[in-house]
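Colleague: The following block contains a protein sequence and its predicted model.
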Amino acid sequence: MSSFRAIRIDKDANSSTAAYVEMSEKDLMPGDVELDVTHSAINYKDGLAVTGKGPVVRRFPMIPGVDLAGRVTHSAHGDFRPGDIVVATGCGLGESHYGGFAQKARVNGDWLVRLPDSLTPARAMTIGTAGLTAMLCVLALERHGLSPADGLSVVTGATGGVGSFAVALLASAGWRVAAVTGHAAEAEYLHSLGAGEIILRESLASPGKPLQTQRFAAGIDTVGGVTLANLLAQTQFDGAIAACGNVGGMDLPTTVAPFILRGVSLLGVESIRPRIALRRAAWVRIATDIDPAMIDSMMEIIPFDEALERASTIVTGKIRGRVVIEISHA
């Protein structure tokens, strides 16, 4: 197929516009692996890109879609050959390099991971950047030497994408998990993921003392700000918090007290850089540790024809769970 269908964002002097277009394979950006994209997913970043409500796109024109899965059709990379089923997340996709909202992609092979046999492309896209980030946080805590025997773990923003996967992954690894949420009605959902205790967000939302009663051996924080400061103040000796989000603000209103008086560690986690060996290890663990039935319960599959409209709605909070795009090549 020399031409393919895509959602493309174009920009003029005043605004950006997203629309379905026909493109040629010669329009694809440089890379050593070409693939037929079979699935993508709608992330909040994609909604910002499509609507122009956030500075996500770094060059125009751009094909959005920060996550993609597909079948390799041509490879000049030693790790891949035609027919391989692969997944890519982050790495500038949908921001500075054409992403997953298209039938075709050409990417750097160092961004790709061969999908474990136990994961379908649709399930991989349900996991996507959110699940990968959560797994990278779990691996960071493990590299720090922490284990379930050390005590209680905590996850903030627990009903969000990263938070939900973090609860499930920690519980699967044997941790007792306290899930922090602003919605008491979500308790049943969080218990179904493996949370043993529910903490209301309000209890961590106000500034507190630099050192508070020790509660947590480990944590995954998706919020930042005052919430993270309180987690650090409540972390026990030699514990650690893996931080990967900032919806609560970029500032961290704390002191050195937790670090120098209790030996607490703050572990920064990002999921943008390739770091292919770490990504491969993370996807293997994800495939092993997450119950497929739980993945399926979070998944809604839509056809490519509905992707543009649905991507526009995520910024208004009208999407629940994970919306996976099935991209037909008929």
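Modeller: Alright, I've got the coordinates. Everything numeric in this text was worked out from a predicted model, so none of it was measured. Numbers count the residues shown, from 1 in each chain.

Colleague: Please make it C-alpha for all contacts and neighbour counts, starting now.
Modeller: OK.

Colleague: Against E34, how distant is the residue nearest to the spatial centre of the chain?
Modeller: Among the residues of the chain, the one closest to the centroid is A130, at 1.9 Å (Cα atoms, centre = their mean). The gap separating A130 from E34 is 24 Å, by Cα to Cα, to the nearest Å.

Colleague: Please apply the same query to G194.
Modeller: 39 Å.

Colleague: Over to G196?
Modeller: Relative to E34, and taking Cα to Cα, G196 is found at 44 Å.

Colleague: A184 too?
Modeller: For A184, the distance to E34 - Cα to Cα - is 46 Å.

Colleague: And for H183?
Modeller: In terms of Cα to Cα, H183 sits 44 Å off from E34.

Colleague: And for R273?
Modeller: 20 Å.

Colleague: which of these two has more neighbours?
Modeller: Counted by other Cα atoms under 10 Å, R273 and E34 do not tie: E34 has more neighbours, with 24 against 12.

Colleague: surely that one meets K104?
Modeller: Yes. Applying Cα atoms under 8 Å as the test, E34 and K104 come out as touching, 7.5 Å apart.

Colleague: Neighbours of E326, how many?
Modeller: E326 has 24 nearby residues by other Cα under 10 Å.

Colleague: Please compare the first structure with the one that follows:
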Amino acid sequence: MTAFQAFRIHNDANGYRGGIETLQADALSPGEVLVKVAYSSVNYKDALAGTGKGKILRQYPLNGGIDAAGVVVASTSTAFKEGDQVLCTGSGLSETRDGGYGEYIRLPSSWTIPLPQGLSLRESMILGTAGFTAALALVRMEDNRQSPALGPLAVSGASGGVGMLAIDIFTRAGYQVHAISGKSAHFDFLRSLGATECIDRHQLQFSGKPMDSARFGGALDNVGGAMIAGLLPLIVPYGNVAICGNAGGIELDSTVMPFIIRGVSLLGVASAGTARDLRDQVWQHLASDWKPRHLDRIATQEVSLEQLPQVFDRMLGGESFGRTIVRVGNI
């Protein structure tokens, strides 16, 4: 393998910085599967890592990018052979090992997912960690007896990548979705993805009561803080609230009443460390019965490695919309 390009992040005596570098194969983190990367994606976590505005990396230097999809070029694992199309999300990428912002990546075979039939490499990265998180939330909810009969699912932070994909995925799975967003200019777009109702976060007033009239069969909360506290009293008996974000704060000011009177369940969704068997289950759903119908519309931007710093700044400034995918190599 010849030298290749990567967006590499350092934190040393010269300060915190990230940029394009030329690397050799021996610089990559170890793993049984060597992959030529075709696509990655940009998540909020990537923007924090790439700029140093969040403590994401646990060692330095590393290539950024928590998602990767490409083609196997070499493998010492009997599970994979040259030419196989594969993907990986989370699993320590851009935290403890090199991530997807490089033309090549080495992966442990235990974290490498064969690209499911029904998805292209590009589609898998439009989904990426965001789509995986939304689908994982629904798996967890349905494992706890969530069903469309309980009523609509609320999705907070609906204008973000996870929120948009959740609308599309939940609708595909047979649910009505009520989208909650502070960006009312995007409501028509959210309806086009399948939302049956759009609720302006700025006009959403919670009563503050421990219990209120049930309004939602369940919810996926991307916001945290006051949002999750306000949603819990509005969930029907034995509905589920899955939480996967904290853009609105890490505090939870609530009471036990929704839990002990209505049997509401609060489910944590941590996609990065998901067990392999559950990963396979989620990706099979995403490639088949839960595959979003509007992936090309949700992918609003495709960029190169060189354009990443500008993308990070826009995302951290609240100016991004939809999913940004990164074209890493020509495959």
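Modeller: In hand now; what should we look at? Since the structure is predicted, the reported quantities are computational estimates derived from the model, not experimental observations.

Colleague: ok, the residue nearest to the centre of structure 1 - contacts?
Modeller: G161, V162, F165 (Cα atoms under 8 Å, 6 or more residues apart in numbering).

Colleague: and those as JSON lines, adding distance to M62 of structure 1, secondary structure and neighbour count?
Modeller: Formatted as JSON lines, the contacts of A130 of structure 1 follow (distance: Cα to Cα, whole Å; DSSP: H, G, I helix; E, B strand; the rest coil; neighbours: other Cα atoms under 10 Å):
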{"residue": "G161", "distance to M62 of structure 1": "25", "secondary structure": "helix", "neighbour count": "23"}
{"residue": "V162", "distance to M62 of structure 1": "26", "secondary structure": "helix", "neighbour count": "27"}
{"residue": "F165", "distance to M62 of structure 1": "29", "secondary structure": "helix", "neighbour count": "26"}
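
Colleague: Nearest to W111 of structure 1 among these?
Modeller: V162 (20.5 Å; Cα to Cα).

Colleague: Past the lengthiest helix in structure 1, which element shows up next along the chain?
Modeller: Longest helix in structure 1 by number of residues (criterion: DSSP state H): helix 121-143. Going down the chain from helix 121-143 of structure 1, the next helix or strand is strand 152-155, by DSSP states H and E.

Colleague: Run through the neighbouring helices and strands of that following strand.
Modeller: Judged by 3 or more Cα pairs under 8 Å, 6 or more residues apart in numbering; DSSP states H and E, strand 152-155 of structure 1 is in contact with helix 161-172, strand 176-181, strand 216-221.

Colleague: Name the residues that touch stretch 19-27 of structure 1?
Modeller: Contacts of stretch 19-27 of structure 1 (Cα under 8 Å, 6+ apart): S2, S3, F4, R5, A6, I7, R8, I9, K104, L308.

Colleague: Map the third one across to structure 2 for me.
Modeller: To tie it back to what came earlier, the one meant is F4 of structure 1. Using TM-score structural alignment, the partner of F4 of structure 1 in structure 2 is F4.

Colleague: how about the strands in the stretch 151-300 of structure 2?
Modeller: In the stretch 151-300 of structure 2, the strands defined using DSSP state E, counting those that start in this stretch lie at 153-155, 177-181, 197-200, 216-221, 235-243, 265-268, 299-303.

Colleague: nearest to I325 of structure 2, of these?
Modeller: strand 299-303 (4.9 Å).

Colleague: relative to helix 161-172, how tilted is the closest one?
Modeller: Using axes from the mean of the first three to the mean of the last three Cα atoms, to 10 degrees, the inter-axis angle of strand 299-303 of structure 2 relative to helix 161-172 is 140 degrees.

Colleague: Go ahead and confirm S41 of structure 2 touches A47.
Modeller: No. Using Cα under 8 Å, S41 of structure 2 makes no contact with A47, being 10.7 Å away.

Colleague: which one of those two has more residues nearby?
Modeller: More neighbours surround S41 than the other of S41 of structure 2 and A47, with 30 against 24 (other Cα under 10 Å).

Colleague: so what's the more buried one up against?
Modeller: So S41 of structure 2 contacts G65, I66, D67, A68, M125, I126, G128, R323, T324, I325, V326 (Cα under 8 Å, 6+ apart).

Colleague: mind listing what the residue lying closest to E202 of structure 1 once chain neighbours are set aside touches?
Modeller: Once flanking residues are discounted, E202 of structure 1 sits nearest to G182: 7.0 Å by Cα to Cα, 6 or more residues apart in numbering. Going by Cα under 8 Å, 6+ apart, G182 of structure 1 touches L200, R201, E202.

Colleague: again with I220 of structure 1
Modeller: A134, C137, V138, V154, V155, T156, G163, A166, I241, A242, A243, C244.

Colleague: Go through those and say which is closest to K318 of structure 1.
Modeller: Nearest member of these to K318 of structure 1, counting by Cα to Cα, is G163, at 18.4 Å.

Colleague: Now which residue in structure 2 aligns to the closest one?
Modeller: Aligned counterpart of G163 of structure 1 in structure 2: G163 (TM-score structural alignment).

Colleague: Excluding sequence neighbours, find me the nearest residue to that match.
Modeller: Using Cα to Cα, 6+ apart, the nearest residue to G163 of structure 2 is G157, at 5.7 Å.

Colleague: for the residue lying closest to G273 of structure 2 once chain neighbours are set aside, what are its contacts?
Modeller: The spatially closest residue to G273 of structure 2, leaving aside those adjacent along the chain, is S91, at 5.7 Å (Cα to Cα, 6+ apart). Contacts for S91 of structure 2 (Cα under 8 Å, 6+ apart) come out as W111, A272, G273, T274.

Colleague: How many residues are close by the second one?
Modeller: Right, A272 of structure 2. For A272 of structure 2, the count of nearby residues is 15 (other Cα under 10 Å).

Colleague: What is the burial count for D221 of structure 1?
Modeller: Residues near D221 of structure 1, counting by other Cα under 10 Å: 29.

Colleague: pretty sure it contacts C244?
Modeller: Yes. Between D221 of structure 1 and C244 there is a contact at 6.3 Å, judged by Cα under 8 Å.

Colleague: Now do the strands in the stretch 1-150 of structure 1.
Modeller: 3-11, 16-24, 33-41, 67-75, 85-89, 104-107, 113-114.

Colleague: would you turn those into JSON lines with distance to A229 of structure 1?
Modeller: Listed next are these as JSON lines, based on distance: least, Cα to Cα, whole Å:
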{"stretch": "strand 3-11", "distance to A229 of structure 1": "39"}
{"stretch": "strand 16-24", "distance to A229 of structure 1": "38"}
{"stretch": "strand 33-41", "distance to A229 of structure 1": "33"}
{"stretch": "strand 67-75", "distance to A229 of structure 1": "31"}
{"stretch": "strand 85-89", "distance to A229 of structure 1": "29"}
{"stretch": "strand 104-107", "distance to A229 of structure 1": "39"}
{"stretch": "strand 113-114", "distance to A229 of structure 1": "35"}
